Each structure stands twice: as structure tokens, then as C-alpha cells.
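Novice: Got a predicted model here, sequence first, then my questions.
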Amino acid sequence: MKKIGWLALSLTFLWLGGCAMLEQPSPPQMAIEWADVIQWNGNHYYLDEEATQTYNEDLVGKEIGEVTFQVLGSKEEDNSTYQLKDGEATFLSKGSKIYSVKGKEVSEVILIRDKVYSFKGE
């Protein structure tokens, strides 16, 4: 009788160990690093830190639109395949006004919240 008890106990442990091995490990979590970018008129404009350092109020042209969606803080933040649509930005908050720059084409550069964003060509 003792042999049957030990056998049953041994088989139980083997079965439990096998079940634990069947559990699938969680996929690794990856943090996505987003660039400071906005899409406008089908183009990506990137934060131009050098131009932003020389920013002054005299550069502000006409209001041409506003940010419609912010990726950071949204459900899309960890979606590495998310594609920006016009008016959407990675870091700029929804409702931020978009301005042209006096003396420059909108196809080259835009202003948002005292920051200069430049089209780099794609």
C-alpha cells in the first residue's frame, strides 16, 4: 500500500511540474521611443532644436490649424506600427495651435507652442 501511495504522490508532482512547463512566458515588454514629430499636409515635421533656440515672437505667421491627437498617453503609445495622420503629434497636446513662419513656406517649417518644426524630406 505504501508503494502505491508514493507512486501516486510522485505522479502527482510530475503532472504538476509538467503543467507549469506548459505555461507560455509573457512576451517581453518594449518601450517605444518616439521622436518629437507632427504630421501636417502629409509630411512629417520634426522638432528643430537649433531653430527653436533662435525662436522669437516676430516669426509667428498665420494660424493654419491645430493638433488633433497626441500619441503619448494614448492607447497607441506602445503600438510600434502606428502611423500618424494629418494633425497628429507624438508629444504635442491636442488643441495646440499650428502657425506658419513669416517669410518661410509651410512646406518647410511650422511653429507650435514656441517650438520650430522642420520638414526634413522623406
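Specialist: Received, thanks.
Novice: Only C-alpha atoms from now on, for both contacts and neighbour counts.
Specialist: Fine.
Novice: what's the burial count for residue 60?
Specialist: Look at residue 60: counted by other CA atoms under 10 Å, it has 18 neighbours.
Novice: which residue packs closest to it, ignoring adjacent ones?
Specialist: Spatial nearest neighbour of residue 60, chain neighbours left out: residue 101 (5.3 Å); criterion: CA to CA, 6 or more residues apart in numbering.
Novice: thinking that neighbour is in contact with residue 56, fair?
Specialist: No - if you go by CA atoms under 8 Å, residue 101 and residue 56 don't touch, sitting 10.6 Å apart.
Novice: who's more crowded, those two?
Specialist: Counted by other CA under 10 Å, residue 101 and residue 56 do not tie: residue 101 has more neighbours, with 19 against 10.
Novice: got a list of what that one touches?
Specialist: Neighbouring residues of residue 101 by CA atoms under 8 Å, 6 or more residues apart in numbering: 59, 60, 61, 62, 109, 110, 111.
Novice: what kind of secondary structure is the last one in?
Specialist: Yep, that's residue 111 we're talking about. With DSSP: H, G, I helix; E, B strand; the rest coil as the basis, residue 111 sits in strand.
Novice: and the gap between the closest residue in space to it that isn't next to it in sequence and residue 73?
Specialist: Once flanking residues are discounted, residue 111 sits nearest to residue 99: 5.0 Å by CA to CA, 6+ apart. The gap separating residue 99 from residue 73 is 24 Å, by CA to CA, to the nearest Å.
Novice: The two: which has the busier surroundings?
Specialist: More crowded of residue 99 and residue 73, by other CA under 10 Å: residue 99, with 22 against 11.
Novice: dropping in the other structure now:
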Amino acid sequence: MKKWLWLLVCSLFLVSCNSQSIIDWVDFVKINGNHYERIYSGIIADSASIGEKIGEVKFKVADHVNDVDYKTKEGDAAFWEKGTKVFAIQGEPEFAAIQTKDEINGYAIYHEVSEKQTFRGKYKDIEKDSINQIDIYKEGKDNHPVLIHTISEKQEIQDLTQILKEGKTNSSFNPNTTQGDPITYRLAFYTEEPIAYTFPLFFDGEQWYWIPWDTDLLSDEVERFVTEK
């Protein structure tokens, strides 16, 4: 083979190898034939609700699969390493949980994706009168949430939820970042259900705002609830 032809073949090979797609994976796990996806507005309310092991991860697709036509199979997970255990949640067959120190109460929550199963994960979906506790977390080192305040008195719960209710939706709001990133908090709303709701709260030095689904601007009254105690 002529040298120039050999170089052309090698060049095409390298281009082919380097043209593989980088896939932006959704955080999923496939166990027992069911496809589960991570829900970031849900946390386990009490680790006592964690049930039996229903399977474990067999293959981590992120960093290993670049084929956009790849068909996920039993035991696949987007980001979890091989051997990661997947647990049931008692009384909630459409949910699954994976233990992690990075999430409030120690578990990442997954919901089955199907035509029959839809997770209602917006703040508006919570029955406000059923809220019996609100925990407030502040982002700590390595993005780990640190509990700074628990609200369990009915009047305080009502006062805070009223402030949140009065928030003004502003989809085009841009926080002030001249002094750095906004301070990040998380509000966790507990009812009698095994799954609690959680949503981010921010302060950019001038404006309090949170994201129950869209961006809502809040009054400064919310500050008294996030004072570390």
C-alpha cells in the first residue's frame, strides 16, 4: 500500500474513533424490567421506610457507552457503579432508593417511568394542611446539605407556607452574582407519606428566591426561618 493511502486510511480511522457522541445521560437505573429515573424533588422521609433489596447495578453506562442507539438492559445505571444496591420503599411499589451520603436522609429516590406512573413532584401538588414538619438545610462543603433549622409548630409552618404562597413568579429573573454564587438552601416538606418533597431556596445578597417549579421571588420575611439555630 502506498504511504499516502496508508496515512489516509489511518486518518479516517482516527476521525471515526474520535467522532463518537458524548451522551448526556438521565440519572436512571433499570431493575427487574422496570426503568426508574431520579426525582430531585423527592427524598425519603424516614429511612425506616426503606424496604428489601430488589436488585443491584451490573453496569455503569456513563463514561463507557457513547453509542446513541444503545439499548439499556437489566442492571444498567447511568452513574452508579457496579454492585450498587437498589432498595424498595415500603408501601410505594413505583419507587426505588439507592443509599448515598450526598442526599438528605441518606437515599436518592427513583420513580418508575411508565404510562401509568407519574410522579407529582411540584410544590403545588402538596396538600399544605398535611405538612407536619419543614426542615431547612444549607449547602455545606462538597455540596452536602447541613440541617440548620426544623419547623414543627403548626403556626410557624403556616407562616412560612404563607410567605412562599405570596412569592411572585419571575421566569426571567437573574440573580446578582457580582459577589459570587448565591447562598443555597433546601426546604424539605414532610407529611405522613414516606416520600417528602424538597426544593431549593437561594439568597444572592439582595433577593430571596426559590424554585418550586418556576422561579418565585420571596419577601425578606423568609430570612427569619433560615437563621441557623
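Specialist: That came through fine. Computed from a predicted model, the values in this text were never measured in an experiment.
Novice: circling back to that earlier point, counterpart of the residue nearest to residue 60 of the first structure in the second structure?
Specialist: Using TM-score structural alignment, the equivalent of residue 101 of the first structure in the second structure is residue 89.
Novice: And the strands in the first structure, which stretches?
Specialist: In the first structure, strands defined by DSSP state E lie at 37-40, 43-47, 60-66, 69-70, 88-89, 97-101, 109-112, 115-119, listed in chain order.
Novice: tell me, the second one lands on which residues of the second structure?
Specialist: By that I understand strand 43-47 of the first structure. With TM-score structural alignment as the criterion, strand 43-47 of the first structure aligns to 34-38.
Novice: follow-up on the earlier one: so the residue nearest to residue 111 of the first structure is in contact with residue 112, correct?
Specialist: Yes - the pair residue 99 of the first structure / residue 112 is scored as a contact, 6.4 Å apart, by CA under 8 Å.
Novice: Run a quick neighbour tally on residue 217 of the second structure.
Specialist: Applying other CA under 10 Å, we find 20 residues neighbouring residue 217 of the second structure.
Novice: That should have said residue 69 of the second structure, apologies.
Specialist: Neighbours of residue 69 of the second structure (other CA under 10 Å): 7.
Novice: Please report the distance of the residue in the first structure that it lines up against from residue 45 of the first structure.
Specialist: Aligning on TM-score structural alignment places residue 69 of the second structure opposite residue 81 in the first structure. Per CA to CA, residue 81 of the first structure is found 18 Å from residue 45 of the first structure.
Novice: Pull the contacting residues for the counterpart of residue 25 of the second structure in the first structure.
Specialist: Counting by TM-score structural alignment, residue 25 of the second structure lines up with residue 34 in the first structure. Applying CA under 8 Å, 6+ apart to residue 34 of the first structure gives the contacts residue 90.
Novice: SS state for the nearest residue to residue 210 of the second structure once chain neighbours are set aside?
Specialist: Once flanking residues are discounted, residue 210 of the second structure sits nearest to residue 201: 4.2 Å by CA to CA, 6+ apart. Using three-state DSSP, the structure places residue 201 of the second structure in strand.
Novice: thought residue 201 of the second structure was touching residue 216?
Specialist: No - between residue 201 of the second structure and residue 216 there is no contact under CA under 8 Å: 9.7 Å.
Novice: Between these two, which has more neighbouring residues?
Specialist: Higher neighbour count among residue 201 of the second structure and residue 216: residue 201, with 24 against 20, using other CA under 10 Å.
Novice: Translate that one into the numbering of the first structure.
Specialist: Using TM-score structural alignment, residue 201 of the second structure sits opposite a gap in the first structure.
Novice: List the contacts of residue 201 of the second structure.
Specialist: Per CA under 8 Å, 6+ apart, neighbours of residue 201 of the second structure: 184, 185, 186, 187, 208, 209, 210, 211.
Novice: If you rank those residues by neighbours, which is first?
Specialist: In terms of neighbours by other CA under 10 Å, these top out with residue 209 at 25 neighbours.
Novice: Mind telling me what element it is part of?
Specialist: Taking DSSP states H and E as the definition, residue 209 of the second structure sits inside strand 208-210.
Novice: after that strand comes which helix or strand?
Specialist: In the C-terminal direction, the helix or strand that comes right after strand 208-210 of the second structure (DSSP H and E) is strand 216-218.
Novice: Over in the first structure, find the residue span that following strand aligns onto.
Specialist: Strand 216-218 of the second structure maps onto no residues of the first structure, going by TM-score structural alignment.
Novice: Tell me which of the strands of the first structure approaches residue 3 of the first structure most closely.
Specialist: With CA to CA, the closest approach to residue 3 of the first structure among the strands of the first structure belongs to strand 69-70: 67.0 Å.
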